[in-house]
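Undergrad: Would you be able to build a 3D model of this:
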Amino acid sequence: MAVPELAPRRTFGGVVAVWVAAAVIGVAIGLFVPEDDRAAWLTLGLGFSLVLAFAVQLSAGRSQGFIRRVALSILGALLALGVISVAFGLAALVPG
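TA: Sure thing, here's the model as predicted:
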């Protein structure tokens, strides 16, 4: 007989942690990688965010909502990297 958890742990912190990591990765790529290579590195950053999302959610030890939490993590990471890449793209258009 399975014993239900009395107070399940919050899992949204792991989702937000992946978003923050993706934002930090995006800014680091924008600052340290030449403009010609940024698209490839941003793709690698998203791949790293995927692996990180799986690792964080697996370490939480909860099976309920696993796919939803991983999907939210990756969607947020995609949006964060997308906004950062648009910002660096617009900054590259500015002459000077």
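Undergrad: from here on, contacts and neighbour counts on C-alpha atoms
TA: Noted.
Undergrad: Roughly how far does the spatially most central residue of the chain sit from Ala92?
TA: Geometric centre of the chain, nearest residue: Ala77, 3.1 Å, by Cα atoms, centre = their mean. To Ala92, Ala77 is 22 Å away according to Cα to Cα, to the nearest Å.
Undergrad: Sequence B follows; please return its structure for comparison with A:
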Amino acid sequence: MLITTIAKKSARLSLLIGTLLFLIAELFTFNAIFVVGVIYVIVAFIVNSIILFILFLQLSVASPDHRYVIVRSILLLLFNIPVAILYAWILLALNHKLLL
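TA: Purely as a prediction, here's the structure:
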């Protein structure tokens, strides 16, 4: 199923790019990376939401044999949400300390 392959690649790519932006923001404290990061999060949210919506549609019509693969793809996409929240929380906490 093509959508599960796309979902897995999107989840991995989102995690990789998000992690790279997080590490750059950690290593170099310049404000431009925060703007890039926020734009990236918005774009990734929109793209992954569309993929997630299509996966849920596929899940509703898929045979029981394919549901496991679709659910795994959904979980892989959803895994990025707590990671993004954790990265944002760490960056905001560190930025707050730098401002004090």
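Undergrad: Just give the TM-score of the two.
TA: Overall, the chain-to-chain superposition scores 0.50 on the TM-score scale (TM-score structural alignment, normalised by the length of structure 1); 75 aligned residues with a Cα RMSD of 3.5 Å.
Undergrad: picking that back up, contacts only, for the residue nearest to the centre of structure 1.
TA: Val18, Trp19, Val20, Ala22, Ala23, Leu46, Ser49 (Cα atoms under 8 Å, 6 or more residues apart in numbering).
Undergrad: the strands in structure 2, which residues?
TA: Using DSSP state E, the strands of structure 2 do not appear at all; there are none.
Undergrad: Not counting sequence-adjacent ones, nearest residue to the residue nearest the centre of it?
TA: Geometric centre of structure 2, nearest residue: Asn80, 3.9 Å, by Cα atoms, centre = their mean. Spatially, and ignoring its direct neighbours in sequence, Asn80 of structure 2 is nearest to Leu15 (6.3 Å; Cα to Cα, 6 or more residues apart in numbering).
Undergrad: do you know how far the one you found is from Glu26 of structure 2?
TA: Leu15 of structure 2 is 16 Å from Glu26 of structure 2, by Cα to Cα.
Undergrad: Next: Leu59 of structure 2.
TA: From Leu59 of structure 2 to Glu26 of structure 2 the distance is 39 Å (Cα to Cα).
Undergrad: Mind giving me the packing neighbours of the lengthiest helix in structure 2?
TA: Counting by DSSP state H, the longest helix found in structure 2 is helix 64-99. Here helix 64-99 of structure 2 touches helix 2-27, helix 32-61, going by 3 or more Cα pairs under 8 Å, 6 or more residues apart in numbering; DSSP states H and E.
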